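Participant: got a structure for you, letters missing:
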């Protein structure tokens, strides 16, 4: 019982530390995510570039202008289409100019 109590306390501490970090703590916000069951067979048949894109989008590692600014590769995080701040969410779902031009498929 003592070992289980110590293990639970340490796990709680790890989750709190992860949640305080912007990039590393993103998985702690998945409580409202849609649950989908993937089998190894499903994963095996996904195109490798699509898997890479999915993983990089989940952890916000796509080269959006906001990330490029944070990584020191660009100076301006502005979207060239609508002049908003170009983040992952902006690119994938909320750029009004891209939506109105039919760029999303």
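Facilitator: Cool, the structure landed. Model, not experiment: these values are computed from the prediction.
Participant: drop to CA atoms for contacts and neighbour counts, all remaining ones
Facilitator: Noted.
Participant: quick one: the helices in this structure?
Facilitator: Ranges of helices within the chain are 2-20, 40-44, 48-58, 65-70, 88-89, 96-100, based on DSSP state H.
Participant: now the shortest one, how far from the chain's geometric center?
Facilitator: Yep, that's helix 88-89 we're talking about. Mean-position distance between helix 88-89 and its chain equals 8 Å (Cα atoms, centre = their mean, to the nearest Å).
Participant: which residues sit against it?
Facilitator: 57, 60, 62, 64 (Cα atoms under 8 Å, 6 or more residues apart in numbering).
Participant: with those in mind, which one is nearest to residue 16?
Facilitator: Lowest distance from residue 16 to the contacts of helix 88-89 (Cα to Cα) belongs to residue 60, with 20.0 Å.
Participant: what about the closest one, neighbour count?
Facilitator: As a burial measure, residue 60 scores 16 neighbours (other Cα atoms under 10 Å).
Participant: for residue 45, same thing?
Facilitator: The local packing of residue 45 (other Cα under 10 Å) involves 8 other residues.
Participant: Check residue 91 too.
Facilitator: 18.
Participant: now swap in the one 4 residues further on and tell me
Facilitator: Neighbours of residue 95 under the rule other Cα under 10 Å: 21.
Participant: ok, now residue 86?
Facilitator: Counted with other Cα under 10 Å, the neighbours of residue 86 add up to 23.
Participant: let's bring in a second one:
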């Protein structure tokens, strides 16, 4: 719990106030006696915290939420790309149990020794990350020829 207070105090304040609907939206300003009109200046609906953060149809049609979406997507793609070169060896306390038949048990699942993997990308060194962002490369051909439009693709040509 101590780690949360290391975060910038204004971010913590925003998070707490947004959860309890205490941000200064027009609806809250009317409730607090600071304003007379609770409507959104863009679409004239009632402007609540939810409306400001994700529900205003005019803001959606103008692409105002795209910036926030792209920032989150950019961060995710960057973290995945950085992790590409890292391997995660098991910790010293990591134990794999071998049963009488030669199967290995790990995290409650039973696998044979040859199939034991730590993750989906184990044993694959050629995987690539692409994101649906202007500054990133396009998705691989296997995705482009479909009608799918995913935000992030992790692809290995060899698997």
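Facilitator: Sure thing, it's come through. Everything quoted here is computed from the prediction, not taken from an experiment.
Participant: Out of the helices of structure 1, flag the one nearest residue 81 of structure 1.
Facilitator: Nearest to residue 81 of structure 1, of all those, is helix 96-100, at 6.0 Å by Cα to Cα.
Participant: What range does the closest one cover in structure 2?
Facilitator: The aligned range for helix 96-100 of structure 1 in structure 2 is 57-61, by TM-score structural alignment.
Participant: thought residue 28 of structure 2 was touching residue 18?
Facilitator: No - using Cα atoms under 8 Å, residue 28 of structure 2 is not in contact with residue 18; the gap is 11.7 Å.
Participant: So for those two, which sits in the more crowded spot?
Facilitator: The neighbour comparison of residue 28 of structure 2 against residue 18 (other Cα under 10 Å) goes to residue 28, with 18 against 15.
Participant: Quick check: the aligned residue for the more buried one in structure 1?
Facilitator: Matched to structure 1 by TM-score structural alignment, residue 28 of structure 2 sits across from residue 67.
Participant: Next one: that match from residue 96 of structure 1, what distance?
Facilitator: With distances taken as Cα to Cα, to the nearest Å, residue 67 of structure 1 is found 20 Å from residue 96 of structure 1.
Participant: what's the neighbour count on the nearest residue to residue 75 of structure 1 once chain neighbours are set aside?
Facilitator: Nearest non-adjacent residue to residue 75 of structure 1, counting by Cα to Cα, 6 or more residues apart in numbering: residue 69, 5.5 Å away. The local packing of residue 69 of structure 1 (other Cα under 10 Å) involves 15 other residues.
Participant: quick revisit: any idea how far residue 86 of structure 1 is from the match of residue 28 of structure 2?
Facilitator: 9 Å.
Participant: Residue 98 of structure 1 now?
Facilitator: 12 Å.
Participant: would you list every one of the strands in structure 2?
Facilitator: 97-98, 103-106, 109-112, 128-131, 152-155 (DSSP state E).
Participant: Just tell me the aligned range of the second one in structure 1.
Facilitator: Counting by TM-score structural alignment, strand 103-106 of structure 2 lines up with no residues of structure 1.
Participant: circling back: touching both of residue 67 and residue 86 of structure 1, which residues are there?
Facilitator: Shared contacts of residue 67 of structure 1 and residue 86 (Cα under 8 Å, 6+ apart): residue 77.
Participant: if we can go back for a sec, could you export the helices of structure 1 to JSON lines, including columns for distance to residue 77 of structure 1?
Facilitator: Shown next, in JSON lines, are the helices of structure 1 (distance: least, Cα to Cα, whole Å):
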{"stretch": "helix 2-20", "distance to residue 77 of structure 1": "24"}
{"stretch": "helix 40-44", "distance to residue 77 of structure 1": "34"}
{"stretch": "helix 48-58", "distance to residue 77 of structure 1": "17"}
{"stretch": "helix 65-70", "distance to residue 77 of structure 1": "5"}
{"stretch": "helix 88-89", "distance to residue 77 of structure 1": "11"}
{"stretch": "helix 96-100", "distance to residue 77 of structure 1": "16"}
